[in-house]
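Visitor: Here's a sequence, model it:
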Amino acid sequence: MPELPEVETVRRTLIQLVAGKRIERVTVSLPRIIQRPSEPEAFAAALAGQTIRTVERRGKFLRIILDELVLVSHLRMEGRYGVYRQDEPVELHTHVIFHFDDGTELRYKDVRQFGTMHLFAPGDEFVMAPLKKLGIEPLDESFTLDAFKQKLAKKTTKIKPLLLNQEYVVGLGNIYVDEALFLAGIHPERTADTINGPEWERLYEAVKTTLQRAVDAGGSSIKSYVNGQGEMGMFQHALLVYGRKNEPCNKCGRLIDKTVVGGRGTHICLSCQPLPKVRGKKNG
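Guide: Below you'll find the predicted structure:
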């Protein structure tokens, strides 16, 4: 957490809250959050006087577009942004503060301290870490069935770890992979090379449908996620398998099972997502 729908929701919220604001100065209280440049003093100096023009997204990363720079921010497990008045008390675990010239502040809070920030000249962020190896965007026009199959179909790896691998398809995490595989009727331990043509079509549609529904609902607040306005997402109320161990499947009534696939807790309906005893036709 957060995954694509949550980051997309934060992006949309931040546009409303900070687009057009001019940064007067930046305070960094946890230097390791700042990955590029290596010195937080240089990071703060570069941002002073810059105006936030818009906020974009690449996978699970935010791209904050400024006058002459791009700030790439990864929220990781617990990172969150919020806008406050300068006279409001600073909450515990607030590590970076962007002070605006209108008397407000964008504050970055991160209890787990895993989040990162990288500063780039425009365009450089796409050819350098952490964005350079990212795969296709599942809600972008470039995400076609052919592109999806080209990335994954010949792999002999289990489908769930493949979908979680950000070098192939970006933005999918544990929640939405479990949900998409359920919608497609595909067992998470199937290897990609055993999935046939109709199954790829179902999975492709399931990925898009699941993510779009989650975006429309403002994401899923499973643990601590809130958007930039402190609001929870609502998609957790529509989850079909994730987090529903021992609850009846909405489709067939069988109890949802929980197992481990690729080191990740995995929710599955064994009736709706059977694991074939005999491997079927490859990639028809």
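Visitor: rest of the way, CA atoms for contacts and neighbours
Guide: Fine.
Visitor: for this protein, what spans make up the strands?
Guide: Here the chain has its strands, by DSSP state E, at 23-28, 34-36, 52-58, 61-66, 70-74, 80-85, 94-100, 104-109, 116-120, 257-261, 264-268.
Visitor: Now render those strands as a markdown table, adding distance to residue 220 and mean neighbour count.
Guide: Shown next, in a markdown table, are the strands of the chain (distance: least, C-alpha to C-alpha, whole Å; neighbours: other C-alpha atoms under 10 Å):
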| stretch | distance to residue 220 | mean neighbour count |
| --- | --- | --- |
| strand 23-28 | 29 | 19 |
| strand 34-36 | 27 | 19 |
| strand 52-58 | 18 | 19 |
| strand 61-66 | 17 | 22 |
| strand 70-74 | 18 | 23 |
| strand 80-85 | 14 | 19 |
| strand 94-100 | 23 | 22 |
| strand 104-109 | 19 | 22 |
| strand 116-120 | 22 | 20 |
| strand 257-261 | 19 | 15 |
| strand 264-268 | 16 | 20 |
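Visitor: What distance do you get for residue 32 to residue 221?
Guide: Separation of residue 32 from residue 221 (C-alpha to C-alpha, to the nearest Å) stands at 27 Å.
Visitor: who wins for proximity to residue 44 among the strands of the chain?
Guide: strand 23-28 (5.0 Å; C-alpha to C-alpha).
Visitor: what comes into contact with the closest one?
Guide: Strand 23-28 is contacted from outside by 40, 44-45, 47-52, 95-101, using C-alpha atoms under 8 Å, 6 or more residues apart in numbering.
Visitor: another one to check against the first:
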Amino acid sequence: MPELPEVETTRQGIAPHCEGQTVTGVRVRNGKLRWPVPEDLPDLLQHKIIRAVERRAKYLFLHLDTGSVIVHLGMSGSLRVITDNSPAMKHDHVELSLSNGRILRFNDPRRFGCWLWSEDYRAHPLIRDLGPEPLSPDFNGALLFRLSRGKQTPIKSFIMDNHVVVGVGNIYANEALYKAGIHPKRKAGRISLDRYHKLAEAIKETLSAAILMGGTTLRDFVNSDGKPGYFAQSLLVYGRAGEACPECQASLKEIRMNNRSTVYCPRCQR
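Guide: The predicted structure is shown next:
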């Protein structure tokens, strides 16, 4: 599933081709996504200018003067820009024709993504209760410490809660906890302020590095499959169970938490 760095990489890839362009056509080939594509979406977008492409958590927004399209890539979705009139593929469900002659196509084999419309996206039920962006000044160790008081939740589950902070998916939670030296099963309410400061910085560092790596490994969004090289960056622990810890050389352990792979160092993480 695309996580925050991949969604941000997608935003950076499509924004230069979409911003400032007028929508000259909308085609919905299959509107049966996670939630039905609004039947009036073509009428809402036709002849409107895309003012900006923004990201919030794992959602992308195409902002117009009258409202915003809310796009989620789901588990298998991708966006790409077409310039050569290449035919649509089997799972190309939605496409926007733009005044620069380019086409923005949404491909989603599993159809868990979405294309929705909102006149005020910040008030939309999917958006309004989200926690702060992890790379924003609003996110820091003091916030994590305050929200964690009295919590018996394992720290890994705590930082993956979108009401606490958005966009810390499974892979990046593993990596950040390793960098901060915190065991993934430690109770959130039992972690000190100093350790939360380290964890917040580790989350910022991990996500920032992943976004930069996504930019260097990104395939061209024009006339391509539109998929970044997911997780091509060097991961310290995730997917490395049984290998040596980069710091102490102990064997990395793997457990299941909420049906997700969790890898950690039994020596370095406490």
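Visitor: ok, back up a step: make CSV out of the strands of the first structure and add distance to residue 214 of the first structure.
Guide: Formatted as CSV, the strands of the first structure follow (distance: least, C-alpha to C-alpha, whole Å):
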stretch, distance to residue 214 of the first structure
strand 23-28, 32
strand 34-36, 30
strand 52-58, 16
strand 61-66, 17
strand 70-74, 19
strand 80-85, 18
strand 94-100, 28
strand 104-109, 24
strand 116-120, 24
strand 257-261, 22
strand 264-268, 18
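Visitor: and residue 170 of the first structure, which of those is closest to it?
Guide: Using C-alpha to C-alpha, the strands of the first structure put strand 52-58 closest to residue 170 of the first structure, at 8.0 Å.
Visitor: on that earlier part again, pick out whichever of the contacts of strand 23-28 of the first structure sits closest to residue 265 of the first structure.
Guide: When those are ranked by distance to residue 265 of the first structure (C-alpha to C-alpha), residue 95 comes first, at 30.7 Å.
Visitor: so what corresponds to that closest one in the second structure?
Guide: Correspondence of residue 95 of the first structure to the second structure, assessed by TM-score structural alignment: residue 93.
Visitor: need the contact list for that match.
Guide: Applying C-alpha under 8 Å, 6+ apart, we find residue 93 of the second structure in contact with 28-31, 105-108.
Visitor: if we can go back for a sec, could you point out which of the strands of the first structure sits nearest residue 234 of the first structure?
Guide: If you check each of the strands of the first structure against residue 234 of the first structure by C-alpha to C-alpha, strand 80-85 wins as the nearest, at 17.1 Å.
Visitor: counterpart of residue 247 of the second structure in the first structure?
Guide: Per TM-score structural alignment, residue 247 of the second structure is aligned with residue 251.
Visitor: Can you tell me, leaving aside adjacent residues, what's nearest to its match?
Guide: Nearest-residue entry for residue 251 of the first structure: residue 272, 7.8 Å, with adjacent residues in sequence omitted and distances by C-alpha to C-alpha, 6 or more residues apart in numbering.
Visitor: contacting residues around that neighbour?
Guide: By C-alpha under 8 Å, 6+ apart, the neighbours of residue 272 of the first structure are 182, 185-186, 251-252.
Visitor: quick one: the helices in the second structure?
Guide: Using DSSP state H, the helices of the second structure run over 4-18, 41-45, 141-148, 155-159, 170-180, 193-217.
Visitor: For these, could you give me JSON lines that also reports mean neighbour count?
Guide: Below are the helices of the second structure laid out as JSON lines (neighbours: other C-alpha atoms under 10 Å):
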{"stretch": "helix 4-18", "mean neighbour count": "21"}
{"stretch": "helix 41-45", "mean neighbour count": "16"}
{"stretch": "helix 141-148", "mean neighbour count": "18"}
{"stretch": "helix 155-159", "mean neighbour count": "23"}
{"stretch": "helix 170-180", "mean neighbour count": "23"}
{"stretch": "helix 193-217", "mean neighbour count": "19"}
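Visitor: could you dump those to a markdown table with distance to residue 127 of the second structure?
Guide: Formatted as a markdown table, these follow (distance: least, C-alpha to C-alpha, whole Å):
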| stretch | distance to residue 127 of the second structure |
| --- | --- |
| helix 4-18 | 15 |
| helix 41-45 | 19 |
| helix 141-148 | 20 |
| helix 155-159 | 18 |
| helix 170-180 | 20 |
| helix 193-217 | 21 |
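Visitor: Tell me which of these sits nearest to residue 130 of the second structure.
Guide: helix 155-159 (12.7 Å).
Visitor: So what touches the closest one?
Guide: Residues outside helix 155-159 of the second structure that contact it (C-alpha under 8 Å, 6+ apart) are 148, 164-165, 168, 173-174, 177, 183-188.
Visitor: any idea how far stretch 47-59 of the first structure is from the chain center?
Guide: Stretch 47-59 of the first structure sits 18 Å away from the centroid of its parent chain (C-alpha atoms, centre = their mean, to the nearest Å).
Visitor: so it corresponds to what in the second structure?
Guide: Per TM-score structural alignment, the counterpart of stretch 47-59 of the first structure in the second structure is residues 45-57.
Visitor: how long is the matching stretch end to end?
Guide: This stretch, stretch 45-57 of the second structure, spans 24 Å end to end (C-alpha to C-alpha).
Visitor: For stretch 120-131 of the first structure, buried residues please.
Guide: Buried positions in stretch 120-131 of the first structure, judged by neighbour count with 16 or more other C-alpha atoms under 10 Å: 120, 125, 130-131.
Visitor: contacting residues around stretch 72-91 of the second structure?
Guide: With contacts defined as C-alpha under 8 Å, 6+ apart, stretch 72-91 of the second structure is touched by 1-2, 7, 10, 14, 17, 58-60, 101-115, 221-227.
Visitor: if I look at the aligned partner of residue 242 of the first structure in the second structure, how far off is residue 175 of the second structure?
Guide: Under the alignment by TM-score structural alignment, residue 242 of the first structure pairs with residue 238 in the second structure. Residue 238 of the second structure sits 7 Å away from residue 175 of the second structure when distances are taken as C-alpha to C-alpha.
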